[in-house]
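[1] One predicted model, sequence on top.
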Amino acid sequence: MKRYCLALDLKDDPGMIAEYEGYHRQIRPEIRKSIEDAGITVMDIYRTGNRLFMIMEVDDSFSFEEKEAMDAADPKVQEWENLMWKYQQPLPWAKPGEKWVLMDQIFGL
């Protein structure tokens, strides 16, 4: 099992942040299925201020490229991603078009 950690910012608006959290308390079943079908076994998102931190644990079948292709071909996932982008903004150092930025582990115990 592999673990990946990613970061993303939300727009710094308390009302919008509350709406975003509301969507994630009742995730759509088709979105949950797309996550699980990609080989993601654990996905946790934490927030401090407007910064989000995601932890993903994945099985051996997972690849970012395959997940991206699956998402691009799924209209429900595209609808979800477009809706979420209303609340999200890229990190200042993100590449053009990049949402969640993969983090580098700098310590482990």
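    Cool, the structure landed.

[2] From now on I want contacts and neighbour counts done on CA atoms only, so please keep to that.
    Fine.

[3] list the contacts for Asp71?
    For Asp71, the contacting residues are 34, 77-78, taking CA atoms under 8 Å, 6 or more residues apart in numbering as the criterion.

[4] Quick one: the helices in this protein, in order.
    Assignment of helices within the chain using DSSP state H yields the ranges 14-25, 29-37, 64-72, 75-85.

[5] Use this one as the comparison:
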Amino acid sequence: MSTKRYCLTCDLKDDEALIAEYKEYHKSVWPEIITSIKEAGIVDMQIYLSGNRMFMIMECDETFDPVKKAEMDANNPKVQEWEQLMWKYQQGLPWAKPGEKWIEMEKVFQL
């Protein structure tokens, strides 16, 4: 099985208490969210944090389609509830479009 890697970034609100709450939520992500991630063809997902800037790495199988994932999420009430909750903690990057959270990053180097 071949995989494709996606790297994305998003900011948290620069507030220590909110960042701590966000990290707590991610220690036990709702099972419906985990299911929706896996059903989309995402085989591994990791989020790293530095200050209030996050970096996400997704390893996806050949069935993953970002457009299809967005449609699945839009039609899943539990995912929409989670996303609304996460907006309490997240903020768009300065160059993000209105309502845009995670932005795919451009690879600029590989060893």
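    Looks like it arrived, so ask away. Bear in mind the structure is a predicted one, so any value in this text is a computation, not a measurement.

[6] circling back: for the helices of structure 1, which one sits closest to Pro92 of structure 1?
    Comparing the helices of structure 1 by their distance to Pro92 of structure 1 (CA to CA), the top pick is helix 75-85, with 15.5 Å.

[7] Do I have it right that Ile17 of structure 1 meets Asp9?
    No - with contacts counted by CA atoms under 8 Å, Ile17 of structure 1 stays clear of Asp9, the gap being 10.3 Å.

[8] the more surrounded of those two?
    Neighbours per residue, other CA atoms under 10 Å: of Ile17 of structure 1 and Asp9, the larger number sits with Asp9, 21 against 17.

[9] what do we get in structure 2 for that one?
    Residue mapping for Asp9 of structure 1 onto structure 2 gives Asp11, with TM-score structural alignment as the criterion.

[10] same question, Lys33 of structure 1
    Aligned counterpart of Lys33 of structure 1 in structure 2: Thr35 (TM-score structural alignment).

[11] Count the residues that sit near its match.
    That count, for Thr35 of structure 2 with other CA under 10 Å as the rule, works out to 10.

[12] repeat for Lys4 of structure 2
    Residues within reach of Lys4 of structure 2, counting by other CA under 10 Å, total 12.

[13] Contacts only, for the nearest residue to it once chain neighbours are set aside.
    Nearest residue to Lys4 of structure 2 in three dimensions, chain neighbours excluded: Cys60, at 5.2 Å (CA to CA, 6 or more residues apart in numbering). By CA under 8 Å, 6+ apart, the contact set of Cys60 of structure 2 is 3-6, 41-44.

[14] let's see 6 Å
    Taking CA atoms under 6 Å, 6 or more residues apart in numbering, we find Cys60 of structure 2 in contact with 3-4, 41-43.

[15] Same question for Asn76 of structure 2.
    Not one residue lies near Asn76 of structure 2 by CA under 6 Å, 6+ apart.

[16] what's the answer for the one 3 residues further on, then?
    Applying CA under 6 Å, 6+ apart, one finds that Val79 of structure 2 lies in contact with Asp73.

[17] one more time with 7 Å
    33, 73 (CA atoms under 7 Å, 6 or more residues apart in numbering).
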